[in-house]
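> Quick one, what's the 3D model for this:
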Amino acid sequence: MKKLDSIEEFNKLAEGEDPFFFVKHSLTCPISQAAFTEFEQFAGESDVPCYYLAVQEAKPLSNHIAETYHVKHESPQAILFSKADVAWHASHWKITKKSLAAALEENK
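Here you go, the predicted model:
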């Protein structure tokens, strides 16, 4: 799992990686912490690259993703990118190790 902070880093990733998961994580929200823990567990067992941002530290990047890919910003939020577009996304309690694995399976 790798943390991204800039739009440039993300754009480079989006051009070269397929598929990949990305999570928007709030450093102050307990629901976000629970979702992030699920994401970490999934990432530890998955071959798919996994990335994240901390919303408080990377608001320009968070907004860029929402605007570019037309996915309303939520936090926490998990997004599966495939073929340079959003294939799946979920937020809050819907972010689980099981839901991430199912999203990946459905979008192969």
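
> rest of the way, CA atoms for contacts and neighbours
Fine.

> hey, where'd the helices end up in this structure?
7-16, 30-45, 59-69, 97-106 (DSSP state H).

> okay, those in JSON lines with mean neighbour count next?
Shown next, in JSON lines, are the helices of the chain (neighbours: other Cα atoms under 10 Å):
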{"stretch": "helix 7-16", "mean neighbour count": "13"}
{"stretch": "helix 30-45", "mean neighbour count": "18"}
{"stretch": "helix 59-69", "mean neighbour count": "16"}
{"stretch": "helix 97-106", "mean neighbour count": "15"}
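
> one more to put side by side:
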Amino acid sequence: MQWHPITNAEQIEQIKEESKERPVVIFKHSTQCSISATAKSRLERQWDDAGLNAVKPYYLDLLSYRPVSNEIAQSFNVRHESPQLLLIKDGQCQYHGSHLGINLQEVKKIAS
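Predicted coordinates for the structure are as follows:
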């Protein structure tokens, strides 16, 4: 799994456009939260087994880029949480899960 960093709000529109060609996920991560670290580690371990190779993973360090995190929440009409995984497909958020409730099998089902 190779994360692609999100560092500015302009990337949100690019991600929306990209998601019209291939699904993407955005993982919002708090680098100071143990639950977030656990969720990130779990994602990385389970990614290949979940069969999500066709989905492009984006990563947001929300402590460094909190305004971008807020913009993502507003742009995709989801409540901000951390950790949080959003599946973006056809320019819209099709799935969002947070904390240890993130379900990669559900992501795969919707992404396919």
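
> for the residue minimising distance to the centre of structure 2, what are its contacts?
Centroid-nearest residue in structure 2, with Cα atoms, centre = their mean: residue 26, separated by 1.8 Å. Residue 26 of structure 2 makes contact with 57, 58, 59, 60, 84, 85, 86, 87, 88, according to Cα atoms under 8 Å, 6 or more residues apart in numbering.

> what does residue 56 of structure 2 align to in structure 1?
For residue 56 of structure 2, the aligned residue in structure 1 is residue 49 (criterion: TM-score structural alignment).

> How much space separates its match from residue 8 of structure 1?
Distance check for residue 49 of structure 1 against residue 8 of structure 1: by Cα to Cα, to the nearest Å, it reads 18 Å.

> And residue 103 of structure 1, by the same measure?
26 Å.

> do residue 20 of structure 1 as well
From residue 20 of structure 1 across to residue 8 of structure 1, the span is 17 Å (Cα to Cα).

> before we move on, what about residue 75 of structure 1?
Residue 75 of structure 1 is 21 Å from residue 8 of structure 1, by Cα to Cα.

> I'm done for today, thanks for sticking with me.
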